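Undergrad: just to be clear, the model below is a prediction. Sequence and coordinates:
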Amino acid sequence: MSTPTHETAQRPGGVVRIALLGCGTVGSQVVRLLQEHADDLAARAGARLELAGIAVRDTAAERSPWVPRELLTDDAASLVRTADVVIELIGGIEPVRPLVLAALESGATVVTGNKALLAAHGPELHAAAERSGADLYYEAAVAGAVPVVYGLRESLAGDNVNAVLGIVNGTTNFILDEMATRGLSFDDALALAQERGFAEADPTADVDGHDAAAKAAILASLAFHTRVSIDDVPVTGIRAITAEDMAEARESGHVIKLLAVARRLADDGTRGISVRVYPALVPTSHPLAAVHGAFNAVLVEAASAGTLMFYGQGAGGAPTASAVLGDVVAAASHKVHGGNAPRESVYAALPLLTPEQTPARTQVQLRLADKPGTLAKVAGVYGEQGVSIESVRQTGASDGDARITIISHLATEAALERTVAKLSEEPRVREVVSVMRVEGV
């Protein structure tokens, strides 16, 4: 088989040939939409979008009825060499990485929803695209149908982004929402998420925060024009969240959300960025508190534009396929009319802030000896570490014990960690019940 040129103008009738890698939930919806909206997509792109082949692991497996079986192949390596645009929806890193690199190096545009690949090997992929003049699109890699990648990469290219806070994993948001609204335990809420198809049989990537961390790395790289990999993102998942945590959050006027948080700091002589994933208390009045079920939302704080919120379905076949096809139309238009997607922008090269530099606020729940002077001892520990207390609330007492909740003012992560360590050593502190970040204040 000869390798066709990537110059669409040399093809009769103006055709952009598309190779699809993977035909699962999202891939099958991409096929359906390519067929159902063929005329509209051709008008928008300036050429017919022709599906050249669909690479799958098992060509004999049952497929959606609209998937043309004659296009199925298990030879992905050969398929990518025949295409103008390669849609990668397999996921993971190997054996996908060499396929994507081969496509880019041949001059084919790659459209991918693979956040793990981008977070681990983004610089390599961007470099391959730049060498060959190909495009690399990845709107579907973060928040499904929500156009936050486009917003950061293009719409806000003329602004300075100071912070990005996002609910970027629908599975964990569904679990926490069920715990908050129905009083379910973590295990019961996870089981319900699995029953409804929101969580995988092995939910580790979701509930331990790794999926959100990959997305946080991508968002931070775009927002701050700095290369951030998944290895740069400290992660805390949601397995330790209890029904008691949810009840305490409700009593204090908060909800608990798993957040991807990226901030740029440029004051007090400190310049750099922090990127984190953790469960956090969010005031019920905050926009992110109203994000329910498996939906995603990302707040962007920009110097000139102010606060923007991107909200919508963060997963699912049709919503994610919508994001994929948006990238495909843009890529095909470039093949027809010329031009390129924005290149990787890493000119800022901002350093990652250390825990001694990163500001944070925490809520700490303690079980204390209910004796005179105990609270003064606790306050003294905070003061010794240079951490100011915003509020103290007693939430219960029994059998000589008292339970209190302390919310701090802004301090550094390191100072807050030292405070908790010292509290756990204080004889009058029976137990450090929980420690949680506070956001949105």
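TA: Received the coordinates, thanks. Numbering: from 1, shown residues only.

Undergrad: going by C-alpha atoms from here, please, whenever you check contacts or count neighbours.
TA: OK.

Undergrad: please enumerate residues in contact with stretch 243-252?
TA: Stretch 243-252 has contacts (CA atoms under 8 Å, 6 or more residues apart in numbering) with Met179, Ala180, Gly183, Leu184, Ser185, Phe186, Val255, Ile256, Leu281.

Undergrad: can you give me the buried ones in that stretch?
TA: Residues Ala243, Asp245, Met246, Ala247, Glu248, Ala249, Arg250 are the ones in stretch 243-252 that count as buried (16 or more other CA atoms under 10 Å).

Undergrad: closest to Ser78 out of the contacts of stretch 243-252?
TA: Nearest to Ser78 among those, counting by CA to CA, is Phe186 at 45.5 Å.

Undergrad: how about JSON lines for the contacts of stretch 243-252, with neighbour count, distance to Ala143 and secondary structure added?
TA: Listed next are the contacts of stretch 243-252 as JSON lines, based on neighbours: other CA atoms under 10 Å; distance: CA to CA, whole Å; DSSP: H, G, I helix; E, B strand; the rest coil:
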{"residue": "Met179", "neighbour count": "25", "distance to Ala143": "22", "secondary structure": "helix"}
{"residue": "Ala180", "neighbour count": "21", "distance to Ala143": "22", "secondary structure": "helix"}
{"residue": "Gly183", "neighbour count": "17", "distance to Ala143": "27", "secondary structure": "coil"}
{"residue": "Leu184", "neighbour count": "19", "distance to Ala143": "25", "secondary structure": "coil"}
{"residue": "Ser185", "neighbour count": "19", "distance to Ala143": "26", "secondary structure": "coil"}
{"residue": "Phe186", "neighbour count": "19", "distance to Ala143": "23", "secondary structure": "helix"}
{"residue": "Val255", "neighbour count": "27", "distance to Ala143": "21", "secondary structure": "strand"}
{"residue": "Ile256", "neighbour count": "28", "distance to Ala143": "19", "secondary structure": "strand"}
{"residue": "Leu281", "neighbour count": "28", "distance to Ala143": "21", "secondary structure": "strand"}
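
Undergrad: put this next to the previous one:
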Amino acid sequence: MMRTRPLKVALLGCGVVGSEVARIMTTHATDLAARIGAPVELAGVAVRRPDKVREGIDPALVTTDATALVKRGDIDVVVEVIGGIEPARTLITTAFAHGASVVSANKALIAQDGAALHAAADEHGRDLYYEAAVAGAIPLIRPLRESLAGDKVNRVLGIVNGTTNFILDAMDTTGAGYQEALDEATALGYAEADPTADVEGFDAAAKAAILAGIAFHTRVRLDDVHREGMTEVTAADFASARQMGCTIKLLAICERAADGASVTARVHPAMIPLSHPLANVREAYNAVFVESEAAGQLMFYGPGAGGSPTASAVLGDLVAVCRNRLGGATGPGESAYAALPVSPMGEVVTRYHISLDVADKPGVLAQVATVFAEHGVSIDTVRQSGKDGEASLVVVTHRASDAALGGTVEALRKLDTVRGVASIMRVEGE
């Protein structure tokens, strides 16, 4: 039986995502009511510019006073899509205190203050859901938090930023340079006017923190995630990758240590074999590869951004939270019982691709090999080419710690025969 009194929803933000959430709530109202067991009603929309025309939204619902909206005692669910840390954090905690559950798409806030927000939700017996904070429409958080709750996740490896994937894919498939590919991404609307958050890995790092926390039942903050951007990736790097049967992706990698005693979370560009499923993720799509003990290897793929895909994830959470509300229950909260330490980047073990500019004369290769050996880094393959007294030396290593590789590179820079370290890239996904 359907309850006749509607569940009231307050919407904070009415930009690309918020306006699409409002549209779907209106056009799919009958279906949503049937799935939830009660009608849902948009009770208020908080915006910064109240005079802007918003098609399909009753102007009487629009307000600039977001605080007053979330303090209303009749609001059942607050949907937060304004982004940023403040005022979003204060508005969410205020909503909990006044009896509302919260659905958020705010990756930066969840990555930074997720533990405190979960604690506030628990204190007031309310839900905090945020499927839309990672990978847009791709169902990822709920499978990790619920479907794999009885399993042990060992690794999460993924492309979680569509802008950077579009740029790298363009560089790979067309031979474009970084700036040319970025200009194309900007023209097509994939990149913001200021793309720093994307290309320097901040966006992906926030998502990695969220994924690692859920996957390993451990609190992982944004500051715990090692981050490197992809602005230094060159056409020469792609040429080297192709010679190895690889391509280059900006990856978010969350891993449990082999002994299970710690975890790591990192974001950086990496070479990945063309045989790996992530290598074929094109344009602005996202994909996440999950490796667990019982389920094995799982891959989640789809559009990772945009108004409609993100709104789809928000509405999925809204339905779940409203069902909980009707049932007088709450869904899964924070699970951080494992409390595993987050290891520094120096302890990460992987393979490396190092490109060196060296003098083209006898003995150089032997000198370079000696440096690798002295730092405990085993060489897998070496490729050398030279002309007119200059040479390029490409070394691919076996697995070694990041600290050992860092020491190796520092020592290589001190060799008179090494004129420069052209690039260093990790090799993942093997």
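TA: Okay, I see it. The model shown is predicted, which means the values in this text are computed figures rather than measured ones.

Undergrad: before we move on, the earlier item: quickly check the buried residues of stretch 243-252 of the first structure for the two that are furthest apart.
TA: Spatially, the most separated pair among these is Ala243 and Arg250, at 10.6 Å (CA to CA).

Undergrad: helices along the stretch 101-250 of the first structure, start to end?
TA: All helices of the stretch 101-250 of the first structure, identified by DSSP state H, counting those that start in this stretch, fall at 115-132, 148-150, 170-182, 186-195, 204-207, 210-224, 243-251.

Undergrad: so the third one matches what in the second structure?
TA: Taken onto the second structure by TM-score structural alignment, helix 170-182 of the first structure occupies residues 162-174 there.

Undergrad: the matching stretch vs the first structure - mean distance after superposition?
TA: Mean deviation of stretch 162-174 of the second structure relative to the first structure after superposition (mean CA distance after the TM-score superposition for the first structure): 0.6 Å.

Undergrad: show residues contacting that stretch.
TA: The contact list for stretch 162-174 of the second structure (CA under 8 Å, 6+ apart) reads 159, 176-178, 181-182, 185, 190-191, 198-199, 230, 235, 238, 247-250, 282-286, 303-305.

Undergrad: and the aligned residue in the first structure for Gly316 of the second structure, how many neighbours?
TA: For Gly316 of the second structure, the aligned position in the first structure is Gly326, judged by TM-score structural alignment. Burial of Gly326 of the first structure is recorded as 18 neighbouring residues (other CA atoms under 10 Å).

Undergrad: any idea how far Ser333 of the first structure is from Gly326 of the first structure?
TA: 11 Å (CA to CA, to the nearest Å).

Undergrad: one more: Arg437 of the first structure?
TA: Remark: distance between Arg437 of the first structure and Ser333 of the first structure (CA to CA) = 45 Å.

Undergrad: most packed of the helices of the stretch 101-250 of the first structure?
TA: Highest mean neighbour count among the helices of the stretch 101-250 of the first structure (mean count of other CA atoms under 10 Å): helix 210-224, with a mean of 27.

Undergrad: in the second structure, point out the residues matching that one.
TA: The alignment of helix 210-224 of the first structure onto the second structure (TM-score structural alignment) spans residues 202-216.

Undergrad: please apply the same query to stretch 118-129 of the first structure.
TA: Using TM-score structural alignment, stretch 118-129 of the first structure pairs with 110-121 in the second structure.

Undergrad: do the same with stretch 280-300 of the first structure
TA: Using TM-score structural alignment, stretch 280-300 of the first structure corresponds to residues 270-290 of the second structure.

Undergrad: would you mark the buried spots in the matching stretch?
TA: Buried residues in stretch 270-290 of the second structure, counted by 16+ other CA under 10 Å: 270-274, 278-279, 281-290.

Undergrad: likewise stretch 419-428 of the first structure?
TA: Buried residues in stretch 419-428 of the first structure, counted by 16+ other CA under 10 Å: Thr419, Val420, Lys422, Leu423, Ser424, Glu426, Arg428.

Undergrad: residues contacting the first one?
TA: In this case it means Thr419 of the first structure. Counting by CA under 8 Å, 6+ apart, Thr419 of the first structure touches Val381, Tyr382, Gln385, Val387.

Undergrad: pretty sure it sits in a helix.
TA: Yes: judged by DSSP: H, G, I helix; E, B strand; the rest coil, Thr419 of the first structure forms part of a helix.

Undergrad: which SSE is the residue of the second structure most remote from its centre in?
TA: Distance from the centre of the second structure peaks at Pro362, with 46.3 Å (CA atoms, centre = their mean). Following DSSP states H and E, one finds Pro362 of the second structure outside all helices and strands.

Undergrad: to which residue of the first structure is it aligned?
TA: Going residue by residue (TM-score structural alignment), Pro362 of the second structure aligns to Pro372.

Undergrad: measure its match to Tyr382 of the first structure for me?
TA: Pro372 of the first structure sits 18 Å away from Tyr382 of the first structure, going by CA to CA.

Undergrad: before we move on, what about Glu200 of the first structure?
TA: From Glu200 of the first structure across to Tyr382 of the first structure, the span is 42 Å (CA to CA).

Undergrad: which of these two has more neighbours?
TA: Each of Glu200 of the first structure and Tyr382 has its neighbours counted (other CA under 10 Å); Tyr382 has more, 21 against 14.

Undergrad: and that one, how far from Arg403 of the first structure?
TA: Applying CA to CA to Tyr382 of the first structure and Arg403 of the first structure gives a distance of 17 Å.

Undergrad: before we move on, what about Leu308 of the first structure?
TA: Leu308 of the first structure sits at a distance of 38 Å from Arg403 of the first structure (criterion: CA to CA).

Undergrad: neighbour count for those two, which is higher?
TA: The residue with more neighbours, out of Leu308 of the first structure and Arg403, is Arg403; 21 against 13, by other CA under 10 Å.
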